[in-house]
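Student: No sequence on hand, only this structure:
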């Protein structure tokens, strides 16, 4: 793992926009501290740093690349969903992108508090309360001769619902994931990752994925309350 000073050496070559977009991904504490210090060196601290971050991320969310990729999730397009000069792989990504722009206006403290409320609230799937609600990942592979398909998706639910879905995905991968040359090797990683996820315990604080989900949930609620 790099130290903060090593991250600073790596990040200094980035321009400010690239540095901010890089920091929008999950980073280690050392990498985030390095990013903050470089932004401070460039005159972006406090409110100035927050406003510049919002400006860069908003422009990124509302922009469109020249590649055949979704402007929100980056997936390869197999038929685009257009919207205001942008292109998305699905209506879900188009909606998520619009919500992400709205979410930029919420303070980080407000989003973090909402994430904690979601974490300690009812499970969106089974409506039970008392288990930790989190956003957790699922991987599943199906392969036949020359065709190999790996699904990756996130679930926001309690631990019980997640483990039920994860076991189902492991059964599918265990039975159907091996029957191609690619699957014979790639499915090992899928199955091992699933088994590790079953053993992995949740961290004491909301994950970055839950915080991102909370920001979109706040944006959705804000949109629903806006008069038509």
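Tutor: The structure has been received and is ready for your questions. Note that the structure is predicted; figures quoted are calculated from it, not measured.
Student: only C-alpha atoms for contact and neighbour calcs from this point on.
Tutor: Noted.
Student: what residues are up against residue 35?
Tutor: 8, 11, 19, 20, 23 (Cα atoms under 8 Å, 6 or more residues apart in numbering).
Student: Among these, name the ones in strands.
Tutor: Secondary structure assignment by DSSP state E places none of those in strands.
Student: Rebuild those residues as a markdown table, extending it with neighbour count and distance to residue 97.
Tutor: Conversion of the contacts of residue 35 to a markdown table gives the following (neighbours: other Cα atoms under 10 Å; distance: Cα to Cα, whole Å):
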| residue | neighbour count | distance to residue 97 |
| --- | --- | --- |
| 8 | 20 | 30 |
| 11 | 18 | 27 |
| 19 | 19 | 21 |
| 20 | 20 | 18 |
| 23 | 16 | 18 |
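Student: Identify the farthest-apart pair in the residues you listed.
Tutor: Longest distance between any two of those is 13.4 Å, between 8 and 20; criterion Cα to Cα.
Student: Quick check: the gap between residue 29 and residue 221.
Tutor: Using Cα to Cα, to the nearest Å, residue 29 is found at 31 Å from residue 221.
Student: Below is an additional structure, to be compared with the one above:
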């Protein structure tokens, strides 16, 4: 396994790992001369986190520059982008996480609303049924883009990716890449 693949597995897929495997991974990290903080990521994925922990890691993400426009004046938040595109009997849906500044989040939600409004209705039956639901979901999450605290989508993303965030909490460039990789 390459170093990059090992780092990916350790930081994203280590939940439920057996305790005896931890020492094997620790030895492999040392043998390959990788960042020792990777072990913290593995441990973080296998322990319970308080809401205070999740808020702490969410604040680390909020202080990164916007991955879309590189804005550093506004704190980041999250949104979930829902889209549907339909052609007669076929509908294609997409749901994506986005972490960015409030202006960029608003643009992404607006883009999704316009896309759904123009392209979602044309499929039978799913386009007609799902389009209003997706428009509503985009409007609802858009309302959370500018709140002063970490919003629901950002907290959910943080909880789901706490291993990566913890592994790179002292490396702002890699932390920025955790967010950027969503796009």
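Tutor: On my side now, so go ahead. Keep in mind that what you see is a predicted model, and the values were worked out from it rather than measured.
Student: Please, where are all the strands along structure 2?
Tutor: Along structure 2, the stretches classed as strands by DSSP E are 77-87, 90-100.
Student: Ok, which of those strands comes nearest residue 175 of structure 2?
Tutor: Smallest distance to residue 175 of structure 2 across those (Cα to Cα): 12.0 Å, for strand 90-100.
Student: Mind reading off the mean deviation between the closest one and structure 1?
Tutor: On superposition with structure 1, the mean distance recorded for strand 90-100 of structure 2 (mean Cα distance after the TM-score superposition for structure 1) is 1.0 Å.
Student: that older thread, select from the contacts of residue 35 of structure 1 every entry located in helices.
Tutor: Applying DSSP state H to the contacts of residue 35 of structure 1, the entries found in helices are 8, 11, 19, 20, 23.
Student: List just the nearest of those to residue 123 of structure 1.
Tutor: Proximity of these to residue 123 of structure 1 (Cα to Cα) peaks at residue 23, which lies at 29.8 Å.
Student: ok, the closest one to residue 35 of structure 1 distance?
Tutor: Using Cα to Cα, one obtains 7 Å as the distance from residue 23 of structure 1 to residue 35 of structure 1.
Student: Residue 197 of structure 1 now?
Tutor: In terms of Cα to Cα, residue 197 of structure 1 sits 30 Å off from residue 35 of structure 1.
Student: cool, and residue 169 of structure 1?
Tutor: Spatial separation of residue 169 of structure 1 from residue 35 of structure 1 under the definition Cα to Cα is 38 Å.
Student: for residue 182 of structure 1, same thing?
Tutor: Computed as Cα to Cα, the residue 182 of structure 1 to residue 35 of structure 1 distance reads 39 Å.
Student: Ok, residue 109 of structure 1 next?
Tutor: Here residue 109 of structure 1 is placed at a distance of 20 Å from residue 35 of structure 1 (Cα to Cα).
Student: Quick one: residues contacting the residue in structure 1 sticking out farthest from the centre.
Tutor: In structure 1, the greatest distance from the average C-alpha position (Cα atoms, centre = their mean) is reached by residue 145, at 31.9 Å. Contact analysis of residue 145 of structure 1 by Cα under 8 Å, 6+ apart lists 179, 180, 181.
Student: Just give me which of the residues you listed are shared by structure 2.
Tutor: Here these are checked against structure 2 with both residues aligned by TM-score structural alignment, their matches' Cα atoms under 8 Å, and the contacts held in both are 179, 180, 181.
Student: Now, of the residues you listed, which are buried?
Tutor: Neighbour counting with 16 or more other Cα atoms under 10 Å marks 179, 180 as buried within these.
Student: Return the member of the kept ones among the contacts of residue 145 of structure 1 nearest to residue 39 of structure 1.
Tutor: Using Cα to Cα, residue 181 is the member of these that lies nearest residue 39 of structure 1, at 47.1 Å.
Student: dump the residue contacts of the equivalent of residue 82 of structure 2 over in structure 1.
Tutor: When structure 1 is aligned by TM-score structural alignment, the residue opposite residue 82 of structure 2 is residue 139. By Cα under 8 Å, 6+ apart, the residues touching residue 139 of structure 1 are 150, 151, 152, 153, 169, 190, 193, 194.
Student: which of these has the most neighbours?
Tutor: Highest neighbour count within the contacts of residue 139 of structure 1, by other Cα atoms under 10 Å: residue 190, with 24 neighbours.
Student: Now check that residue against structure 2: what is it aligned to?
Tutor: Under the alignment defined by TM-score structural alignment, residue 190 of structure 1 corresponds to residue 134 in structure 2.
Student: distance of the closest residue to its match other than its chain neighbours from residue 135 of structure 2?
Tutor: Counting by Cα to Cα, 6 or more residues apart in numbering, the nearest residue to residue 134 of structure 2 once its immediate chain neighbours are dropped is residue 82, at 5.8 Å. The spacing between residue 82 of structure 2 and residue 135 of structure 2, counted by Cα to Cα, is 8 Å.
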